[in-house]
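Asks: only the shape, not the letters, is given here:
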């Protein structure tokens, strides 16, 4: 067992990040003590020592460190013989490193930098928001400093492990395997959901889009759907499950069950159409989760009410899901999920940019930076969403596929979890027809290894 000595200020925060990096990520045994020093001191079984300079917590005058001025204005890059990439972003600290046979002193504050990314500390202190009150990618340090597409916390962990190996650690790290987590937010279950919708779509084909050919195709499709000769464009559940099963993967369908805004209530979870879909998903052994409504992300009562309604319709409890519109408030939303017995949240990706919002492709137990305590809910950060690549960035199918595979390969390198969101409604309608092949190509790529 290794021994880790921590400076005496910010002990809950320091203990948390040690627990994540050494415990959850590396899976090695350790014991923690506090001491009078100002840096992290790690003593191995053979008495070799690793010193990590503290640059995040040590300069704080007190516990009130939640201030915008503590976000680094510019994040530099450093060269390091123990890093796994050509350079490494240094959020806190510097690239100085002293290597001796039995001691290493590292200037990069691995622990403070990882804490910054995993807790989403910057999202609390930086109040910039988009029109839906979401923290935007462009406001993040990762985007501003061009490392959003790098799982920087995983890079720090590999550097940490390499230093421990150099010093002769006697333990073996945890074995990991790459996994893809296919998720599908069910915002809609039918495209042609009523007479008013028929008039809106067909009228827009003529008056707005001035596309007679599309109008005629939609008339034919609607007629065939009414005659039971083809599925509604949004009824892609069997198709999705067939693809998942062919790749040996279970899909996760996150259903809505309430809401009070224009972004909600596209179906009722306890109506026959929804219940029939849910029954199929359950019978085929795929996973059902919760997709709380637009305003539920910071409303505990609304959130609980919707969860109860969903579970009543399902006849089972739900333990995972994602917030609608990726709306999230640190640490409020995590606390709502945690206090309701949820085990897995997949919300934390940016709507407008793909990549590693939390700086990691591993799941991890989260931390409440206000109450200063570790919760039980685990975050599985979202890495790629269909609408990010097409809706926000208007990429071509070829560009979408390339962007997805790039991040997929990075996640494979670190044996992480690639959390992928493709809505059931992003396949058959005119808007998506040229792009829905991206999903099938990605699944084929996974099937073929």
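Replies: Perfect, I can see it now. Please read these numbers as outputs of a predicted model, since none were measured by experiment. Residues are numbered from 1 along each chain as shown.
Asks: could you use CA atoms for every contact and neighbour count after this?
Replies: Fine.
Asks: so residue 420 sits right up against residue 185, yeah?
Replies: No: using Cα atoms under 8 Å, residue 420 is not in contact with residue 185; the gap is 10.7 Å.
Asks: residue 292 and residue 306 touch, don't they?
Replies: Yes: Residue 292 is in contact with residue 306 according to Cα under 8 Å; the separation is 6.9 Å.
Asks: the two - which one has more neighbours?
Replies: residue 292 (29 against 20; other Cα atoms under 10 Å).
Asks: now the helices for the stretch 101-250 of the chain?
Replies: 110-118, 121-125, 141-144, 152-166, 195-207, 212-226, 237-246 (DSSP state H, counting those that start in this stretch).
Asks: of those, flag the one that's most buried.
Replies: Counting by mean count of other Cα atoms under 10 Å, helix 110-118 has the highest mean neighbour count of the helices of the stretch 101-250 of the chain, with a mean of 24.
Asks: just checking, what packs against it?
Replies: Packing partners of helix 110-118 (3 or more Cα pairs under 8 Å, 6 or more residues apart in numbering; DSSP states H and E): helix 11-18, helix 152-166.
Asks: and with 10 Å instead?
Replies: Applying 3 or more Cα pairs under 10 Å, 6 or more residues apart in numbering; DSSP states H and E, we find helix 110-118 packed against helix 11-18, strand 49-52, strand 88-90, strand 93-99, helix 121-125, helix 152-166, strand 364-368.
Asks: any residues in contact with both of residue 292 and residue 306?
Replies: 256-259 (Cα atoms under 10 Å, 6 or more residues apart in numbering).
Asks: most neighbours, which of the residues you listed?
Replies: In the shared contacts of residue 292 and residue 306, the most neighbours by other Cα under 10 Å go to residue 256, 28 neighbours.
Asks: wait, isn't it in contact with residue 184?
Replies: No: counting by Cα atoms under 10 Å, residue 256 stays clear of residue 184, with 11.5 Å between them.
Asks: who touches both of the two?
Replies: Joint contacts of residue 256 and residue 184 (Cα under 10 Å, 6+ apart) are 289, 291.
Asks: before we move on, the earlier item: want to try TSV for the helices of the stretch 101-250 of the chain, with distance to residue 356 as columns?
Replies: Shown next, in TSV, are the helices of the stretch 101-250 of the chain (distance: least, Cα to Cα, whole Å):
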stretch	distance to residue 356
helix 110-118	10
helix 121-125	14
helix 141-144	9
helix 152-166	8
helix 195-207	37
helix 212-226	39
helix 237-246	24
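Asks: ok, structure two:
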């Protein structure tokens, strides 16, 4: 594929690299020479206002990719082959496909003035995807699928790379156990609170768990191990290892030996990553993140290069830059902590583009689209409704042959009666869908 553009830019190169990763066998080349473009015998993409007689697919530039700064952009919505589009111009392809992809992947709107949610995060209500009703669609992947078909009409001999659907189940271990491993005063306080509230059964359960007569209600680990083995899937576990248990960081103390032993074991059989604490994202102290990462590396006895923010708490560009500075190279936080959907409108991994420096980085982003906590607390879905929601996103990602990344918590997959039904729906999905995808 040869792309004619008289004024190439780092932003255009970034988009072309992503497109090449998704649908091509070789990286597309950007060309500034009109004569070379005219006589090229492969797929010709004309990213300019110049008119050529030779067959080419023309995309009229919006102008965003030539810019170097950050400014509010006029977003003109339109439709293309029944798909919602923006940066519509009514010429050539009808919209600037390259600029639209860049706007979504770079999270351009998150650098502009915007409303924060109650946790200080970019509010999903400010996003173009939410406002225009495509938050539940991997729109970038859908665009590229349609674009392939249009290019094949112009260039029937073209061969495009066909991606494969993938499923990556991921787990956030915020609290290893409900009762076990907590300091005696926390268990005593919890028991007294249960008694004062009349929850005698819970107080008795706590006592039995601590005496080893009952399994801890948050202990779903052996069950998950068996499920992964049966379904032949490879999970990723993210561990919250805050050295100070304050505020939203309520993990088991890192001095608890069974906690350390579990991390070490999981690092030997699965992929694991860091779940950076709330403190690391809000305090002006970059050493907190580095200390957590170093502690996890020592206990796991491996290098840690993956992360996902606790409570999906991050803001751009500082949050991602902090990860890079700490040595993280793969992040799984791209999604909302307030609603399920595609935050970057894509079901493929991509590199973070730092708009402040106007350059791509080495941080690879793996977006998720479904999190149990969103379904339970934010959207207040029943397990039956949650299953329908899960299947909706599963079908959307599978249709575009993308990567389906889900977030689950051991808290909801254990035996706590408060969350009855969620473990069962996950097992149904894994055995009736994930299993056949892995074995088919």
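Replies: Arrived safely, thanks for sending. Computed from a prediction, not measured in an experiment: that's the story for all the values here.
Asks: superposing both, give me the TM-score.
Replies: Taking TM-score structural alignment, normalised by the length of structure 2 as the basis, the two superposed chains have a TM-score of 0.87; 418 aligned residues with a Cα RMSD of 2.5 Å.
Asks: quick one: which of the helices of the stretch 101-250 of structure 1 is nearest residue 362 of structure 1?
Replies: Of all the helices of the stretch 101-250 of structure 1, the one in closest proximity to residue 362 of structure 1, counting by Cα to Cα, is helix 152-166 (7.9 Å).
Asks: looking for the alignment partner of residue 143 of structure 2 in structure 1.
Replies: Using TM-score structural alignment, the equivalent of residue 143 of structure 2 in structure 1 is residue 156.
Asks: likewise residue 298 of structure 2?
Replies: Residue 298 of structure 2 maps onto residue 312 in structure 1, by TM-score structural alignment.
Asks: and for its match, the neighbour number?
Replies: 13.
Asks: that one contacts residue 270, correct?
Replies: Yes: counting by Cα under 10 Å, residue 312 of structure 1 touches residue 270, with 8.5 Å between them.
Asks: re the thing from before, quick one: closest of the helices of the stretch 101-250 of structure 1 to residue 350 of structure 1.
Replies: Comparing the helices of the stretch 101-250 of structure 1 by Cα to Cα, helix 141-144 comes nearest, at 10.7 Å.
Asks: which part of structure 2 matches the closest one?
Replies: The aligned range for helix 141-144 of structure 1 is 128-131, by TM-score structural alignment.
Asks: repeat for stretch 374-391 of structure 1
Replies: Counting by TM-score structural alignment, stretch 374-391 of structure 1 corresponds to 360-377 in structure 2.
Asks: and the matching stretch, end to end?
Replies: Using Cα to Cα, to the nearest Å, the end-to-end distance of stretch 360-377 of structure 2 comes out at 35 Å.
Asks: in it, what counts as buried?
Replies: Of the residues in stretch 360-377 of structure 2, 360, 363-376 count as buried by neighbour count, 16 or more other Cα atoms under 10 Å.
Asks: and stretch 259-279 of structure 2, by the same measure?
Replies: So for stretch 259-279 of structure 2, counting by 16+ other Cα under 10 Å, buried means 259-260, 263-264, 267, 272-279.
Asks: helix/strand/coil for the residue nearest in space to the middle of structure 2?
Replies: Structure 2 has residue 367 as the residue nearest its centroid, 2.0 Å off, counting by Cα atoms, centre = their mean. When classified by DSSP: H, G, I helix; E, B strand; the rest coil, residue 367 of structure 2 comes out as coil.
Asks: quick check: closest non-adjacent residue to it.
Replies: residue 334 (4.5 Å; Cα to Cα, 6 or more residues apart in numbering).
Asks: aligned partner of that neighbour in structure 1?
Replies: By TM-score structural alignment, residue 334 of structure 2 lines up with residue 348.
Asks: how about residue 20 of structure 2?
Replies: Residue 20 of structure 2 maps onto residue 22 in structure 1, by TM-score structural alignment.
Asks: what do you get for residue 164 of structure 2?
Replies: Checking TM-score structural alignment: residue 164 of structure 2 goes with residue 177.
Asks: could you check how many residues crowd around its match?
Replies: The number of residues near residue 177 of structure 1, taken as other Cα under 10 Å, comes to 10.
Asks: quick one: it and residue 244 of structure 1, what's the gap?
Replies: 18 Å.
Asks: repeat for residue 433 of structure 1
Replies: 20 Å.
Asks: what does residue 47 of structure 1 give?
Replies: The value you get for residue 47 of structure 1 to residue 244 of structure 1, if Cα to Cα is used, is 49 Å.
Asks: near residue 108 of structure 1, how many other residues are there?
Replies: 25.
Asks: map it onto structure 2.
Replies: Residue 108 of structure 1 maps onto residue 95 in structure 2, by TM-score structural alignment.
Asks: which ones are touching the match of residue 20 of structure 2?
Replies: 28-30, 157, 160-161, 173-174.
Asks: now do residue 398 of structure 1
Replies: So residue 398 of structure 1 contacts 435, 437-438 (Cα under 10 Å, 6+ apart).
Asks: ok, residue 337 of structure 2 next?
Replies: 117, 119, 121-124, 310-313, 370-371, 373-374, 378.
Asks: which element is residue 3 of structure 2 on?
Replies: Residue 3 of structure 2 is part of strand 2-4 when elements are defined by DSSP states H and E.
Asks: that strand - contacts with which helices or strands?
Replies: strand 29-31, helix 34-38, strand 44-46, strand 57-58.
Asks: so residue 92 of structure 2 makes contact with residue 45?
Replies: No: assessed by Cα under 10 Å, residue 92 of structure 2 is found out of contact with residue 45, at 11.0 Å.
Asks: any idea how far the residue lying closest to residue 309 of structure 1 once chain neighbours are set aside is from residue 319 of structure 1?
Replies: Nearest residue to residue 309 of structure 1 in three dimensions, chain neighbours excluded: residue 257, at 6.4 Å (Cα to Cα, 6+ apart). Distance check for residue 257 of structure 1 against residue 319 of structure 1: by Cα to Cα, it reads 15 Å.
Asks: repeat that for residue 207 of structure 1.
Replies: Distance from residue 207 of structure 1 to residue 319 of structure 1, by Cα to Cα: 45 Å.
Asks: and residue 333 of structure 1, by the same measure?
Replies: In terms of Cα to Cα, residue 333 of structure 1 sits 15 Å off from residue 319 of structure 1.
Asks: repeat for residue 173 of structure 1
Replies: If you go by Cα to Cα, the gap between residue 173 of structure 1 and residue 319 of structure 1 works out to 29 Å.
Asks: how about residue 367 of structure 1?
Replies: Distance from residue 367 of structure 1 to residue 319 of structure 1, by Cα to Cα: 19 Å.
Asks: between those two, who's got more neighbours?
Replies: Taking other Cα under 10 Å, residue 367 of structure 1 and residue 319 do not tie; residue 367 has more neighbours (27 against 17).
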